[in-house]
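*Asks:* Let me see the structure of the following:
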Amino acid sequence: MTAQYTHGHHDSVLRSHSWRTAQNSCAYLLSSLTPTMHILDVGCGPGTITASLARLVPLGHVTGIELSASDVLQNARAHAAAQGVANITYALDDVLALSFPDASFDVVHAHQVLQHLSDPILALKEMLRVAKPGGIVAARNTDFAAMTWFPESEGISLWHKTHQQVVRSNGGEPDAGRRMLSWALAAGVPKAQITATASAWCYSTPAEIAWWASTWEERVLSSEFATSALERGFATQADLAAMSQGWKTWGAQPDAWFGHLHGEIVCRKKQEARVAALQAEVESLEKELGTHEDAEAIVKKHIKLLHRYNEAKDAAQILIGRLATLKETTVKQIHDELDLRHSD
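*Replies:* Sure, this is the predicted structure:
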């Protein structure tokens, strides 16, 4: 069910993707992160975003996954080691059938992944499944039709057209950015739980233009894109040469400018399931409390249980009410432990 990845993992592709970091590629998510979070980074590629996310959750952990590119993950591990990032692991996995149990991660993140999938809605459902109640599913995708550049270039225009043909023939959707909100709704996320935004990459400095032009000058000739374009009749070798030359010529222009828009979503998984799970565990512990000689030990179990859930103050209040038969000093201990003395 997974579509073919249009670009493949040629060195020219990985060099391009290695520019990406959490700061320049998922800034829309960063304000939601806390130091203890556990994050799943779907389609992590060379791991530069993954490693920078790991730095932002120093007391947590980040797991990066790729579908089949084990050599890419080796490079990602080497990058993390070189950066001194230890709270990170990498594994092979499929976003359309994730191997992780339900409610495994505080954040499930995917950058420029959904556009390459044959079923992005199923992918979002899987991402939601492994997100904890109250957790976050975040995704960002470019919108190819919204790309723009100057000066005009026949070679780049041909590349733009051909790229969209190749992506769609692979089962993907190049104009994914504008569909992000729609896909999240189709995956069952209530609109009130979705924050949909947009941001852009813009290349305008001499260094940015030289880098962007040179990566595509090589990619149109050497990556999986070139192979697919030729095999499926979307381009000839002469066309690919014209695209490459177009990028080279454009990149030499002093007024060269390139911008492209990205659609973004942050989906908050409903918290009701968290409270329900907590109540079930509380009820189990309360049965134990009825026959246990050491009530204080059971209270401590309750406290540890509550700490496993972020923002579960309502559930904590329910717990305190159910333990009202305990000594007043024990109830005060719970208040102090959970810092709920002044909560609403």
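*Asks:* CA only for contacts and neighbour counts going forward, please
*Replies:* Noted.
*Asks:* residues in contact with the residue nearest the centre of the chain?
*Replies:* Nearest residue to the geometric centre of the chain (C-alpha atoms, centre = their mean): His109, 1.5 Å. Applying C-alpha atoms under 8 Å, 6 or more residues apart in numbering, one finds that His109 lies in contact with 39-42, 137-139.
*Asks:* part of a strand, is it?
*Replies:* Yes. Under DSSP: H, G, I helix; E, B strand; the rest coil, His109 sits within a strand.
*Asks:* Distance check, it against Thr162.
*Replies:* Separation of His109 from Thr162 (C-alpha to C-alpha, to the nearest Å): 29 Å.
*Asks:* same question, Asp106
*Replies:* With C-alpha to C-alpha as the criterion, Asp106 and Thr162 are 38 Å apart.
*Asks:* quick one more, to check against the first:
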Amino acid sequence: MSTSNMSTYRQGHDPSVTYNHTLRTAEVEGAFVIPHIKPEFKILDVGCGPGTITTGFAKYVPQGSVTGIDLTDEVLGQAEAHLAQQSPKISNVKFEKGNVLDGLHFEDGEFDLVFCSQVLIHIPDPVSALREMKRVCKSKTGLICAREGDWPFRYVPYSPGLQVFHRYFYEMINGKAPSSIAQPDQPPFAPGHKGGSLVHVHARQAGFDPSRIEKGGKVTIYGTESERRQYATSMINRMEKGGHNEKYVQKLGATEEQLNEIAQAWKEWADDVDGWHAIMHCETICRN
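*Replies:* I've put the predicted structure just below:
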């Protein structure tokens, strides 16, 4: 695979990072897509991660197939392991290494539906990615579907430690954050921002007809005690086991004091009976 346009997933694929990804399902992340799927569809899942959504689509295309692509052997190994654990065995799913920015090896119009979830926000050139997804999708009848989180994330309470986390997390994905990142009521748009609310704009720039772009969205809430503890633990594990601490320090200039402040803030948020966290997901369907 060429590395001329090599895209990287800056959060990495350590199991402490992909743990949250393994909780994603076709029935939740792909709920807006499922009504459009026909049994004979060929589906491409771009940025498939550990493969739980990819394998979840399989039951909806018994006469078709699902192909998942991602960047590294590490995460594709996790996807293959997940596929091997399915019972009954799934025979219409496969995983391959592929980078949408380098150009995919698939033929023009090879797929009926191209899907991605939480992928375009991590790609340095989402317009080029959507253009390539458009190419491999059938003209006139094909669907390109994206579900992408948007900024700002919402926290209650929005403690100083979570504000520090929010800024560094944003910068790891989008680059330098503006000062408004610490203000929960102001969208932290900055040059290079790739939030889900801009997917339809990027799609238009990629050549899709705006009149054939459908825009929707849903919100994921973490509010119960068990939801808070699970989410906070996963965030702390990402920092301490998944290499995020090192990235915050080496790439973004965080201090050891700030890292400790972030970890303590997550623990306090998980224990807080008023603790609440929301992420808006923008769901976009582009008709080719």
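*Asks:* Looking at Asp106 and Thr162 of the first structure, which has the bigger crowd around it?
*Replies:* The residue with more neighbours, out of Asp106 of the first structure and Thr162, is Asp106; 24 against 19, by other C-alpha atoms under 10 Å.
*Asks:* What ranges does the second structure have for its strands?
*Replies:* Secondary structure of the second structure by DSSP state E: the strands cover 42-46, 65-70, 93-97, 113-117, 143-149, 154-156, 213-222, 276-287.
*Asks:* Now do the last one and strand 143-149, the angle between them.
*Replies:* The reference is to strand 276-287 of the second structure. With axes from the mean of the first three to the mean of the last three C-alpha atoms, to 10 degrees defining the directions, strand 276-287 of the second structure sits at 160 degrees from strand 143-149.
*Asks:* residues making contact with strand 276-287 of the second structure?
*Replies:* Identification of contacts with strand 276-287 of the second structure by C-alpha under 8 Å, 6+ apart yields 32, 140-157, 196-197, 199-200, 203, 208, 212-224, 228.
*Asks:* can you rerun that using 6 Å?
*Replies:* Contact with strand 276-287 of the second structure is made by 143-150, 153-156, 196-197, 212-223, as judged by C-alpha atoms under 6 Å, 6 or more residues apart in numbering.
*Asks:* same question, the shortest one
*Replies:* With C-alpha under 6 Å, 6+ apart as the contact definition, strand 154-156 of the second structure has outside contacts at 275-278.
*Asks:* go again using 8 Å as the cut-off
*Replies:* Applying C-alpha under 8 Å, 6+ apart, the contact partners of strand 154-156 of the second structure are 162, 184, 274-279.
*Asks:* Would you check the span in the first structure matched by that strand?
*Replies:* Aligned by TM-score structural alignment, strand 154-156 of the second structure corresponds to residues 148-150 of the first structure.
*Asks:* buried ones in the matching stretch?
*Replies:* Neighbour-count burial for stretch 148-150 of the first structure, counted by 16 or more other C-alpha atoms under 10 Å, picks out 148-149.
*Asks:* same deal with stretch 132-140 of the second structure?
*Replies:* Neighbour-count burial for stretch 132-140 of the second structure flags 132-139 (criterion: 16+ other C-alpha under 10 Å).
*Asks:* what residue of the first structure takes the place of Ile37 of the second structure?
*Replies:* With TM-score structural alignment as the criterion, Ile37 of the second structure lines up with Leu33 in the first structure.
*Asks:* typo on my end, Gln205 of the second structure
*Replies:* Match for Gln205 of the second structure (TM-score structural alignment): Ala186.
*Asks:* what does Thr18 of the second structure give?
*Replies:* Match for Thr18 of the second structure (TM-score structural alignment): Leu14.
*Asks:* Identify the residue spatially nearest to its match, adjacent ones excluded.
*Replies:* Nearest residue to Leu14 of the first structure, sequence neighbours excluded (C-alpha to C-alpha, 6 or more residues apart in numbering): Pro46, at 6.4 Å.
*Asks:* so the one you found makes contact with Val72?
*Replies:* Yes. With contact defined as C-alpha atoms under 8 Å, Pro46 of the first structure counts as touching Val72 (6.0 Å).
*Asks:* With neighbour numbers in mind, choose between these two.
*Replies:* Pro46 (29 against 19).
*Asks:* residues contacting that one?
*Replies:* Contacts of Pro46 of the first structure by C-alpha under 8 Å, 6+ apart are 14, 17-18, 72-73, 75-76, 79.
*Asks:* Neighbours of the closest residue to Trp183 of the first structure other than its chain neighbours, how many?
*Replies:* In this structure, Trp183 of the first structure finds its nearest non-sequential neighbour in Ile121, 5.6 Å apart by C-alpha to C-alpha, 6+ apart. Per other C-alpha under 10 Å, the neighbour tally for Ile121 of the first structure reads 20.
*Asks:* Equivalent analysis for Leu285 of the first structure, please.
*Replies:* Residues lying near Leu285 of the first structure (other C-alpha under 10 Å) number 16.
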